[in-house]
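Participant: Take this sequence and fold it.
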Amino acid sequence: MTHPSSAEPNPASVGRVPAPPFVRLPDPRKLFEARRERLEFLAQTSELAPYLWFIAGIAAAQGHIQDGLPEPELPPADALDRAREFGMPPLDRNRIELDDVLSETLSRLFDEVAALAKPAEAQAALEWIRTATPEQMRPIVQGVLTDAIPADAIAEHVYVAAGLQVHFARLAAKLDASRLVRISDGACPCCGGPPTASLVVGWMGAEGTRYCSCSLCGTLWNVVRVKCVLCGSGKGIGYQEIDGGPGTIKAECCDSCRGYVKILHQQKDPALDPVADDIASLGLDLLLQDGEYRRGSFNPFLLGV
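Facilitator: Below is the predicted model of the structure:
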C-alpha cells in the first residue's frame, strides 16, 4: 500500500539561498548510456525484468546510433529570437520535418533494435515500421510529438518515440542555455514537452533543488518544490509512496487538479534515472490508478499500461 505524507520538506540548509541554474541541457551520449546502465541494474531484481532488459537494449541502441550521424540543424537565428521574445520553446514540435537527419536516425534505431528479444507483437510492429514510407511515417512522428497515439498502434509509436528522443536530445544540446526562458512549470523550455518525472538533485550549488525532466529531449528545468508541476498550485500537495521502500521515489499528488507526477530523490541515490525508475516503479502507478489521482506525466515506454 502507499503511505501518504502532508508535505515534502526542503533540506536546504538554514540561511543558505542556493542559486541553481534554470536549465541543464542534455549530453546525448551520456544520457542514454546512463539510462542503459540504470535499466540493466534495475532489471537484476525487478519483477519487470524482461521489459527492463528490452528497454535497456533500446537505450543502448539510442547511444550507439549517434556514431557518424549527420548533425541536425537548429531553426534559424531569427526563429530562435522570436521564440524567446514570445516565451515559446525554440524547438517547435509542430514544425519538425521528417528530413534526412531524422529519417536516418529512425532507420538506424530500427535496425539496431531488430536483434533484441521481444514479444511477437513488438517484432511485427518493428517489421512494419522498418518498411514504412515517408507518407506512412509522418503521421506517426506527429502522433508522438502531439501525444496523440492510437491504442491500436502503440508499439510502432514507441519505436518512433525512441528515435525522436535521440533527435531532440541532439538538437537541445546545441541550444544556448542562457537564452532559454520558462514556458510553464510543466513544459520543457527547449521543446515544450511534458515531464517524465521530477528530480531533487544533489549537484554542487543546487543541493535539494527540484528539476523536471523532459520526456522528449531530456532537458532538465528548475521548478520550485512543493508545487504541482501540472497546474502550478502550491496548495493541497501531498506525497504517496510504497510502504517499506527506500523513500527515494514518491508520487507528488495535487488536490487542486487531482494529478500526480513522480518525484525522484536523486540527492539520496544519484543513480536514479527519470525514465528507467519511472518504469521500474510501475507498482506505485498501479496502486494509485484506482484512486482519486491521475497520472499527469508522460513516458513513451509506459504507453498502454
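Participant: From now on I want contacts and neighbour counts done on CA atoms only, so please keep to that.
Facilitator: Fine.
Participant: So for the protein, the centremost residue is which one?
Facilitator: Nearest to the geometric centre of the chain sits residue 215, at 2.3 Å (CA atoms, centre = their mean).
Participant: Not counting its neighbours along the chain, what's nearest residue 224?
Facilitator: Leaving aside its sequence neighbours, residue 224 sits nearest to residue 210 (CA to CA, 6 or more residues apart in numbering; 6.1 Å).
Participant: list the contacts for the one you found?
Facilitator: 198-201, 222-225 (CA atoms under 8 Å, 6 or more residues apart in numbering).
Participant: What strand or helix carries residue 228?
Facilitator: Counting by DSSP states H and E, no helix or strand carries residue 228.
Participant: to compare against the first, here's another:
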Amino acid sequence: MPRAGSHSSAPDPTSIGEVAAPPFALTPNPDKVFAARARRFADLAARGDDLAPYLLFLSGLCAAQAGILAGLPPVVLPAEDERARSSRHGMPQLGRTGLAGDPVALATFDALLAALDGGPMPAQTQAAVTRLRAASPESRGALLDDALAEQADPTRIAETVLAAAALQVHMTRMAAGLDADSLKKVANGACPACGGAPVASAVVGREGMANTRFCTCALCATEWHVVRVLCLSCGNERGLVFHGIEGGDDNVKAETCPTCSSYTKIVYQNRDPALDPLADDVGSLALDLMLAETGKTRFSVNPFLIGY
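Facilitator: Have a look, this model is predicted:
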C-alpha cells in the first residue's frame, strides 16, 4: 500500500466548471456500473500492494453483481405522483425503508449469494455466504434493512458487506428507472434518487460537462452535480485543503474542511477516465488512515470499507 504522507494542496485551478449549467443528475446504467467497477478493482489489485487480495475479491464481487442482472425480476418503482411529490418537498424519490418485505430485493440477495457460493473468496466470507444461504428470508431481509440504514453489527461484517452488495444491485436498478430530469436537490451530500451519502466525488471530462464535479451515490450509483470547491458535509467553501497519497495516484485526493474537520475523496476522471469513485476510494485506504491520525472524520460512505 502506498505510504500516506503530508502531501496537500489548494484547490485545483484547472478550469473550474467550463459549463454554465451541467445536468443536475445522471441516473446509472447497471450493466456498465458493476462491470466497470470489476475491471477497476482488478486493475488496482494488479499494483500488488497489501490491499491486493481484498481488491481482487471485490473485483469478483462486482463481477457477480454484473452477472446476476439479466436474471432478476423487474423492480417496482414508487408511483409517479409519489415520486413527484417527494421531489417537490426536497426528498429523494426512492424510499429507504421496507426492503425486508420487498420480494425483488430478497431475490436479488439470493441470486448474489448463489453466484458467489464456492467462488474464490476469503474463508470467512465463504462462511458468511453459507450462513446467509441457510438463513431465513426474514433474517436476510433484516440485513438488507441494516445495510440501507448504514448500520453494521461488528460481529457480522462479512454478512453486512454482502447485504450491501445486494442492496447496491437492487437500488441501482431502481435508480435506473427514474427520469434524471425529474430529480431535484435534496442536499449537497445526499443523493436525489435514494437519499444516500456519496462514496466520493469526481471531476469529469465528459462532453458537455468537462471539469465539473459530480458526487456518486454509494448505494444506487446516481450522480449529482455540486460545485467544485465545497465541503459536502457543512457547505463551507473557504480554506479547503486537498490531501494526496505520497507515492500514490495524484488523481485521487481528499477534500478536507477546516470548519467541520470532515473529508470526502475526489477523483479526477478528467485526467484519467479509468478512475472509479467507489473502487478508487477503497484503493486509497492509506489516505483514510493518514487523515484519521490527524483527527479528520470521513463524511462519505463506502460499504466495502466496513470494518476498516
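Participant: Got a TM-score for the pair?
Facilitator: With the length set by TM-score structural alignment, normalised by the length of structure 1, the two chains reach a TM-score of 0.96; 303 aligned residues with a CA RMSD of 1.4 Å.
Participant: The residue nearest to the centre of structure 1 maps to what in structure 2?
Facilitator: Per TM-score structural alignment, the equivalent position to residue 215 of structure 1 in structure 2 is residue 218.
Participant: Please verify my assumption that its match contacts residue 199.
Facilitator: Yes. The pair residue 218 of structure 2 / residue 199 is scored as a contact, 4.5 Å apart, by CA atoms under 8 Å.
Participant: For these two, list the residues in contact with both.
Facilitator: 278, 301-302.
Participant: so which of the residues you listed is the most crowded?
Facilitator: Counting by other CA atoms under 10 Å, residue 278 has the largest number of neighbours within these, with 25 neighbours.
Participant: and that one, what helix or strand is that in?
Facilitator: Remark: residue 278 of structure 2 resides in helix 277-283, with elements defined by DSSP H and E.
Participant: if I've got this straight, residue 265 of structure 2 is in a strand?
Facilitator: Yes. Judged by DSSP: H, G, I helix; E, B strand; the rest coil, residue 265 of structure 2 forms part of a strand.
Participant: if I line the two up, what does it land on in structure 1?
Facilitator: Under the alignment (TM-score structural alignment), residue 265 of structure 2 pairs with residue 262 of structure 1.
Participant: ok, now which ones touch that match?
Facilitator: Neighbours of residue 262 of structure 1 in contact, by CA under 8 Å, 6+ apart: 196-198, 249-252, 278, 297.
Participant: Look up how far residue 215 of structure 1 lies from it.
Facilitator: 13 Å (CA to CA, to the nearest Å).
Participant: Ok, residue 121 of structure 1 next?
Facilitator: Distance from residue 121 of structure 1 to residue 215 of structure 1, by CA to CA: 24 Å.
Participant: What is the aligned counterpart of residue 71 of structure 2 in structure 1?
Facilitator: Using TM-score structural alignment, residue 71 of structure 2 pairs with residue 68 in structure 1.
Participant: What residues does its match make contact with?
Facilitator: With the criterion set at CA under 8 Å, 6+ apart, residue 68 of structure 1 makes contact with nothing.
Participant: now do residue 107 of structure 1
Facilitator: Applying CA under 8 Å, 6+ apart, we find residue 107 of structure 1 in contact with residue 130.
Participant: same thing with the one 5 residues further on?
Facilitator: Each residue near residue 112 of structure 1 by CA under 8 Å, 6+ apart is listed here: 61, 65.
Participant: Am I right that it is in a helix?
Facilitator: Yes. Secondary structure of residue 112 of structure 1 (three-state DSSP): part of a helix.
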